[in-house]
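Undergrad: I need the structure of the sequence given here:
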Amino acid sequence: MTQSDPVIEWLLDSDPSIRWQVMRDLLDAPQREWMAERAKVETKGWGARLLACQDEDGQWAGGAFLPAGFDPCEWREYGQPWTATTFSLSQLREFGLDPTCERVRRTVELIGANAYWEEGGQSYWNGEVEECINGRTVADGAYFGVDISSIVERLTGERLEDGGWNCERCNGSIRSSFASTINVLEGLLEFERATGGTPQSREARRTGEEFLLKRNLFRRLGTGEPADERFLYFLHPNRWRYDIARALDYFRSSALLTGSTPDPRLGAAIDRLRCRRLQNGRWPLDWTLPGRVWFEIDEGEGQPSRWITLRAMRVLRWWDAYASVNA
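TA: This is a model prediction of the structure:
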C-alpha cells in the first residue's frame, strides 16, 4: 500500500487518531514518524476534544458507568448513555492517547481516588461485577499503566466450561457469549502486552480464543448458522457489542504479539469481511448504538467509515501477507 492509494489518502485526510494507525499499520512508516503523529492525539482533534470534557475530579460526566444524575427513563427512551468514565477511557485508548503523558498519569490517579462503580460501590481500578465491564477495565488499566492484576485473577476464575465468559453467569448462564468473551479477551491481551501476563491469564486467553474459533467467529456450534446476524454487520464504536471485524482485529493483534500464524478457522469471517468492501474500496458503517455521546466520530449509518475501513484493511493485509508466503 502507498500513500497515493485513494483509500489511504482518504484515511489520512482525517483525525490524528486514525492517521497514526494508518501510518503504522498500513504504510509501515518509521516509528518516530507515527509516534509523532500519535502524540497529537492529546492536543488536537477528537482526543483533545474528549479530554476537554473531563471533570476536575478525573471522571467524565460525573460517574463511572453512568452519568451523574442519570434517569433510567433515558435508557428506555433514547438508549444507554456513553459519556461516563469507562466509555471515555476506552475511547481514548482506541484513539491511541500516549499512556506515558502527564495528562494520563494525572487522570489515572484522580480516577483511582474519586471514581466508584455504581453497582457495588467499588473503587474504579478494583473492577466492577460484570465480566464485560471488567474486561474493558483491564484493557484500559493495562494500557494506561495501572496494576489491574486483581481483576485479571478474578476474570480467569470466571470462565465457563466452554472456555469463554458471559455477563449473565451470576444469573445462572452456563454458556459463554460472543460479546462477553471478546471484551475479556481484549483485556487479557492488553494485560499480556503490558506485563507478559501470567500462566493463568495466558491459558484463559487461549480457551477464550478457542471458543470463538470453534464457531468461526460467528456461527452456532450446533447448526453452523450465524448466532446473530448483527455479528456480520459493522458498527462503531463497538462499546460492548460484538462483530466479526472487531474479533478479526483482536486475532490479528494477538498473533502479532505472540508471533503465531493466522488460524485457518478465521477464513469464513475473512471472506465475509472481504465481500462487504464497497466498490470505492471502503467499508460501510452499518449501524450504531443509540444513546448520549460527547460527539460523533463517524459519518453516519450507511456511509463509508474510516474506522471500520482502517480495521478491515489492516486485518486483510495481515491475513493476505501470510497467505502469499504460504501460497
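Undergrad: okay, CA-based contacts and neighbour counts for the rest of this
TA: Fine.
Undergrad: for the lengthiest helix in the chain, the distance to its chain's centre please.
TA: Scanning the chain for the longest helix, with DSSP state H as the assignment, gives helix 306-325. For helix 306-325, the separation from the chain centroid amounts to 17 Å (computed by C-alpha atoms, centre = their mean, to the nearest Å).
Undergrad: and if you look at stretch 296-309?
TA: So, by C-alpha atoms, centre = their mean, the centroid of stretch 296-309 is 16 Å from its chain's centroid.
Undergrad: Could you also give me the structure for this next sequence, so I can compare it with the first?
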Amino acid sequence: MKVMDILLGSDPAVRRQTQLYLLGEENPYSDDGWVGEFLSCYNTETHTWGNGIYGPKWISTFYTMRDLQSLEIMWNPEEFVEDDVCVVAMFVSLLTYGQHPSQVIDEMIQYLLKWQMPDGGWNCSAVYGTSRKSSIHTTLSVLEAYADYEKHGYRNLLPAIKEQIPAGQAYLLRRNLMHRESTNEIILPYIVQFHFPTRWKYDVLRALVYFASIKHPYEPALEEGLELLKKKFEKGYLTKGPTHSGRLHFKMEKNRFGAMNTLRGLMVLKEYDQGFYEDLLHREIQVPHA
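TA: So this is what the prediction gives:
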C-alpha cells in the first residue's frame, strides 16, 4: 500500500487536507470522524469544552479549538482576552481562522508587536520582567499568528508585522531550528520528536511546517531539520509520535501510523525536496497496526 492511499483512507479531516495540500483538489468540509467526536464533547449548558476556557489541559475550550483548527473545521470562534504573549498569539491564529472582526484581533497584534525582544524572538515571561531571552515556543507561536493574520486577509497592521518577521525567523534559523547558540546542543530533547497535536510546544516539524506554509525560500539553515524529517520517513511514513501529558477527549490516532504527522511532513517535503516527496508517494509501505 502507498502512503497516499493510507492518507486518503484515513479520517475525513486528514483526507480533506491531503486532497487540498498534496493533490490540489478542493473537498467539502465534514463533521464526521474526529471533528464529530470533538463536537460531541461540547457542553451545551456551560458552552465550553472541559468546563473551562484555558484549563484543564488538553480538554479545555481553548485547546479543543486549537485541535479543531488543526483539523480545519469550518467554524467561528468566540472572543477571549489573555495577558500572555504565547496564548495571545495562539488566540490570534484562532480568531483569524474564524474570520473574527478585526478590532479585537488588531488589539492583540498591537500587544504582540510590543513584546518582540532584542534577540528577535518573543517570550511569554517577558511580560512579567522575568526573562531577557526569547523562547522557541513563543517565537514560533507569534510567527504563526503573523502568518495567519496575513493568510486570512487582515491588512491593518501588516506593515508593522512584516518589519518584525525577519528577525523572528532569524532567531529560529540561527539555531538550525534545534540547537542552542551557546553550546550547539539540542535545545530540548523532545523537540526532535514530532508531535500531533503540538499544543503550545515547539518541535522541529512544527517549525518546518511554518516555513513551508509561507513558502520561505530554501536556505542552508533548514537543511538539518529537513534531513531529520527525511530520516524519520525511513519506513515511508511518520509515526504519531509521543503525546504531551494531559487529559484528552479521545485518542485521534490509535496505532503507530501518524496520519497527521505524515501529511504535515509530506507538505514540507513537497515544498523543499520534490524528488524525495515523489519517491515517498511511489513507495510501497506496510501499515503498522500497533
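Undergrad: Could you tell me the TM-score of the two chains?
TA: Superposed pair, TM-score by TM-score structural alignment, normalised by the length of the second structure: 0.87. Supporting alignment: 270 aligned residues with a C-alpha RMSD of 1.9 Å.
Undergrad: List the buried residues of the longest helix of the first structure.
TA: Using 16 or more other C-alpha atoms under 10 Å as the test for burial, helix 306-325 of the first structure gives 306-316, 318-319.
Undergrad: Does residue 186 of the first structure belong to a helix, a strand or coil?
TA: With DSSP: H, G, I helix; E, B strand; the rest coil as the basis, residue 186 of the first structure sits in helix.
Undergrad: Need the counterpart of it in the second structure.
TA: Matched by TM-score structural alignment, residue 186 of the first structure corresponds to residue 144 in the second structure.
Undergrad: Its match and residue 208 of the second structure, how far apart?
TA: Relative to residue 208 of the second structure, residue 144 of the second structure is positioned 11 Å away (C-alpha to C-alpha, to the nearest Å).
Undergrad: got a list of what residue 148 of the second structure touches?
TA: Residue 148 of the second structure is in contact with 92-93, 96-97, counting by C-alpha atoms under 8 Å, 6 or more residues apart in numbering.
Undergrad: which outside residues touch whichever helix or strand residue 256 of the first structure is part of?
TA: Here residue 256 of the first structure, judged by DSSP states H and E, is contained in helix 244-258. Contact with helix 244-258 of the first structure is made by 182, 186, 189, 193, 217-218, 231-234, 238, 261-262, 266, 269-270, 273, 308, 311-312, 314-315, 318, as judged by C-alpha under 8 Å, 6+ apart.
Undergrad: Helices of the stretch 1-150 of the second structure, start to end?
TA: Along the stretch 1-150 of the second structure, counting by DSSP state H, counting those that start in this stretch, helices occupy 3-8, 12-17, 33-40, 61-70, 85-97, 102-114, 136-151.
Undergrad: So which bits of the fifth one are buried?
TA: Pointing back at helix 85-97 of the second structure there. 85-97.
Undergrad: ok, of the residues you listed, which one's closest to residue 38 of the second structure?
TA: Distance to residue 38 of the second structure, by C-alpha to C-alpha, is smallest for residue 94 among the buried residues of helix 85-97 of the second structure, at 16.2 Å.
Undergrad: Give me the aligned partner of the closest one over in the first structure.
TA: Per TM-score structural alignment, residue 94 of the second structure is aligned with residue 140.
Undergrad: can you check residue 2 of the second structure too?
TA: Taking TM-score structural alignment for the superposition, residue 2 of the second structure sits opposite residue 6 in the first structure.
Undergrad: For burial, what's the neighbour tally of its match?
TA: Residue 6 of the first structure has 13 neighbours, counted by other C-alpha atoms under 10 Å.
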